[in-house]
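S.K.: Sequence first, then the predicted structure:
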Amino acid sequence: MFMGEYCMNGKLFAQAITKVISGLLLVGFLLFLPAGSFLYWNGWLLIAVLFVPMIVVGFVMMKKNPELLRKRLNVKEEQSEQKTVIVLSGVMFLAAFIVAGLNFRFGWIVLQKWIVYAATAVFLLGYILYAEVLRENAYLSRTVEVQENQKVIDTGLYGIVRHPMYMSTFLLFFSMPLVLGSVISFVIMLVYIPIIAKRIRNEEQVLEEGLAGYSDYKKKVKYKVIPYVW
């Protein structure tokens, strides 16, 4: 049993490391190739604040809750509507990263450094919220589904908004282009609002149909993502 668990964790570790390395290479390619230079310091800043916390959180999950890490690594959506969301999100990030690199190369709009640093602080705050959501909700898969024996979580951040994970992604995704020094990329990332609205609409439908108590939870917690706003 011990050897079996060790092998499973070893495979999970290898899968996680592969994801990180491939993600690092992809982000670097999308940023530095359009920038035409490795001197694009905003790109290095984003890579640092994106991947260092990611690795730390990954190691914590590996130690404390490997099953949650396994769920987070699974990106195969069963819902056709969610597959569309994944594609649209990918196009959004692709465009935002490429434009940010081009913005550095051609100097279209140069942000003051204090804006970049403030955005970096917001980005890290988003990561802290992300980590807290992972701590609170052991059912937090990346795919829209109702898991076996899943229960409604209504404490902590889930007592404030129904989708605190998406609240954290708002902070992450809207600060990211400013970390990269690109206002144009920020405008591109605003597309995330209708994209995530589409995802939430489908997700709540799935949860209401398959998760006992979710309808009552919706009545108890009025806001989806942003308190007093949405």
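M.R.: That came in fine, so what should we check first?
S.K.: Going by C-alpha atoms from here, please, whenever you check contacts or count neighbours.
M.R.: Fine.
S.K.: Just checking, which helix or strand succeeds the helix or strand where residue 121 lies along the chain?
M.R.: Residue 121 is part of helix 113-136, with elements assigned from DSSP states H and E. Counting by DSSP H and E, the next helix or strand C-terminal to helix 113-136 is helix 164-179.
S.K.: The longest helix along the chain: how far from the chain's middle?
M.R.: Criterion DSSP state H: the longest helix present in the chain is helix 2-35. Distance of helix 2-35 from its chain centroid, counting by CA atoms, centre = their mean, to the nearest Å, is 16 Å.
S.K.: what does the helix or strand following that helix rub up against?
M.R.: Next in sequence after helix 2-35, counting helices and strands by DSSP H and E, comes helix 41-64. For helix 41-64, contacts defined as CA atoms under 8 Å, 6 or more residues apart in numbering pick out 9, 13, 16, 20, 24, 27-28, 31-32, 68-69, 120, 123-124, 127, 131, 176, 179-181.
S.K.: Just the buried residues of the residues you listed.
M.R.: Buried residues within the contacts of helix 41-64, defined by neighbour count using 16 or more other CA atoms under 10 Å: 9, 13, 16, 20, 27-28, 31-32, 68-69, 120, 123-124, 127, 131, 176, 179-181.
S.K.: was I right about residue 38 contacting residue 32?
M.R.: Yes - in this structure, residue 38 is within contact of residue 32 by CA atoms under 8 Å, at 5.9 Å.
S.K.: check contacts around the spatially most central residue of the chain.
M.R.: In the chain, the C-alpha nearest the mean C-alpha coordinate belongs to residue 169, at 5.2 Å (CA atoms, centre = their mean). Contact analysis of residue 169 by CA under 8 Å, 6+ apart lists 126, 130.
S.K.: Now with 7 Å, please.
M.R.: residue 126 (CA atoms under 7 Å, 6 or more residues apart in numbering).
S.K.: Next: residue 163.
M.R.: 224, 225.
S.K.: Tell me the spacing between it and residue 58.
M.R.: Noted for residue 163: a distance of 21 Å to residue 58, by CA to CA, to the nearest Å.
S.K.: can you check residue 121 too?
M.R.: Counting by CA to CA, the gap from residue 121 to residue 58 is 21 Å.
S.K.: The two: who's more crowded?
M.R.: residue 58 (22 against 16; other CA atoms under 10 Å).
S.K.: re the thing from before, and the angle for the helix holding residue 121 with helix 41-64?
M.R.: 10 degrees (axes from the mean of the first three to the mean of the last three CA atoms, to 10 degrees).
S.K.: just how off-centre is helix 113-136 within its chain?
M.R.: 11 Å.
S.K.: alright, now check it against this:
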Amino acid sequence: MKTLGKGAVSSALGLAAFGLTLFLPAGTLHYWQAWAFLAVFALSTWIPSIYVLRTNPAALERRMRAGPFAETRTLQKIIISVVFVSFTAMMAVSALDHRLGWSRVPASVCVVGDVLVMLGLGLAMLVVIQNSYAAANVTVEAEQKLVSTGLYGIVRHPMYVGNVILMLGVPLALGSYWGLVFLIPGLVVLVLRIRDEEQVLQRELAGYREYQHKVRYRLVPYIW
């Protein structure tokens, strides 16, 4: 019940913050793309979270420990701070784009964006189901076991694949092409996070070096 209560409060506050980030720059509540995005985001997080809460509440608890203050390494604190700022700016600029009419994005593209948001969030939650130690911060717990099957048998960081899909989908869902500019800093800090995280995993997670030889690619098969 404690995890349920924390999750409900966190979700409510998160959606409220998203709403302010979108509707204030947009200057109007008549912004169907924002309402659709919020609905898709909420459902794509709530439904899998309820399932994880029922089946593995400890995994959900790990996912809720997120943000710069949850990181123990200075570099990761900086990286997560940049990620948060970039994501917020992406939404705010997309909403401002709606207000000022910089982009002309067809409704069909907005729907595609919502689908990408759903896929990105869904993939991230599927990773949590397959690996209950997939925390939101870079850490290795004493009893943690290496997972090398399922999505982890395709790429070493499937959670971040979901994040990339999410970042691509958000501006499109909100009806903005200009918001895609923030993909660049988002991808840069994601690469830095992965490189630093792998150094930690090599030192602290048994079998990780062998796993790197077995699964060669971090995010995209045959590319990186």
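M.R.: Perfect, thanks for sending it. This one's a predicted model, so the numbers in the text were calculated from it and none came from an experiment.
S.K.: Fetch the TM-score of the aligned pair.
M.R.: Remark: TM-score between the superposed chains equals 0.96 [TM-score structural alignment, normalised by the length of structure 2]; 221 aligned residues with a CA RMSD of 1.0 Å.
S.K.: follow-up on the earlier one: which residue range of structure 2 does the helix holding residue 121 of structure 1 align onto?
M.R.: Aligned using TM-score structural alignment, helix 113-136 of structure 1 spans residues 107-130 in structure 2.
S.K.: got the contact list for that stretch?
M.R.: Contacts of stretch 107-130 of structure 2 (CA under 7 Å, 6+ apart): 37, 40-41, 44-45, 48, 52, 59, 134, 158-159, 162-163, 165-166, 169-170, 172-175.
S.K.: Mean distance of the longest helix seen in structure 2 to its aligned residues in structure 1, please.
M.R.: Ordering each helix of structure 2 by length in residues (DSSP H) puts helix 74-100 first. Here the mean offset of helix 74-100 of structure 2 against structure 1 after fitting is 1.0 Å, by mean CA distance after the TM-score superposition for structure 1.
S.K.: now for residue 17 of structure 2: what does it line up with in structure 1?
M.R.: By TM-score structural alignment, residue 17 of structure 2 lines up with residue 26.
S.K.: One more: residue 211 of structure 2?
M.R.: Under TM-score structural alignment, residue 211 of structure 2 pairs with residue 217 in structure 1.
S.K.: Buried ones in the longest helix of structure 1, by neighbour count?
M.R.: 9, 12, 13, 16, 20, 27, 28, 30, 31, 32, 34, 35.
S.K.: Let's have those in JSON lines, adding distance to residue 148 of structure 1.
M.R.: Shown next, in JSON lines, are these (distance: CA to CA, whole Å):
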{"residue": "9", "distance to residue 148 of structure 1": "22"}
{"residue": "12", "distance to residue 148 of structure 1": "21"}
{"residue": "13", "distance to residue 148 of structure 1": "24"}
{"residue": "16", "distance to residue 148 of structure 1": "24"}
{"residue": "20", "distance to residue 148 of structure 1": "28"}
{"residue": "27", "distance to residue 148 of structure 1": "35"}
{"residue": "28", "distance to residue 148 of structure 1": "38"}
{"residue": "30", "distance to residue 148 of structure 1": "39"}
{"residue": "31", "distance to residue 148 of structure 1": "40"}
{"residue": "32", "distance to residue 148 of structure 1": "43"}
{"residue": "34", "distance to residue 148 of structure 1": "45"}
{"residue": "35", "distance to residue 148 of structure 1": "47"}
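S.K.: so what's the aligned partner of residue 170 of structure 2 in structure 1 closest to, chain neighbours aside?
M.R.: Correspondence of residue 170 of structure 2 to structure 1, assessed by TM-score structural alignment: residue 176. In space, and not counting its chain neighbours, residue 176 of structure 1 is closest to residue 123: 6.7 Å by CA to CA, 6 or more residues apart in numbering.
S.K.: gap between the counterpart of residue 144 of structure 2 in structure 1 and residue 70 of structure 1?
M.R.: Per TM-score structural alignment, the equivalent position to residue 144 of structure 2 in structure 1 is residue 150. According to CA to CA, residue 150 of structure 1 and residue 70 of structure 1 sit 16 Å apart.
S.K.: Between the two, point out the one with more neighbours.
M.R.: Taking neighbours as other CA under 10 Å, residue 150 of structure 1 and residue 70 compare with residue 70 leading, 18 against 12.
S.K.: against structure 2, where does the strand or helix carrying the more buried one fall?
M.R.: Using DSSP H and E, residue 70 of structure 1 falls within helix 66-73. Alignment of helix 66-73 of structure 1 against structure 2: residues 57-64, by TM-score structural alignment.
S.K.: List the superposition-based mean deviation of the matching stretch with respect to structure 1.
M.R.: Mean deviation for stretch 57-64 of structure 2: 0.6 Å (mean CA distance after the TM-score superposition for structure 1).
S.K.: do stretch 185-199 of structure 2 as well
M.R.: Relative to structure 1, stretch 185-199 of structure 2 is 0.7 Å off (mean CA distance after the TM-score superposition for structure 1).
S.K.: What range does that stretch cover in structure 1?
M.R.: Under TM-score structural alignment, the match for stretch 185-199 of structure 2 is residues 191-205.
S.K.: Please list the residues outside that stretch that contact it.
M.R.: Contacts for stretch 191-205 of structure 1 (CA under 7 Å, 6+ apart): 82, 85, 144.
S.K.: can you rerun that using 6 Å?
M.R.: residue 144 (CA atoms under 6 Å, 6 or more residues apart in numbering).
S.K.: Now do the buried residues in it.
M.R.: 192, 195, 196, 199, 200, 203, 204.
S.K.: next one: stretch 81-94 of structure 2
M.R.: Those would be 81, 82, 83, 86, 87, 88, 90, 91, 92, 93, 94, for stretch 81-94 of structure 2 by 16+ other CA under 10 Å.
S.K.: Dump those into CSV; add distance to residue 33 of structure 2 as well.
M.R.: Formatted as CSV, the buried residues of stretch 81-94 of structure 2 follow (distance: CA to CA, whole Å):
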residue, distance to residue 33 of structure 2
81, 27
82, 25
83, 23
86, 20
87, 17
88, 16
90, 14
91, 12
92, 13
93, 14
94, 10
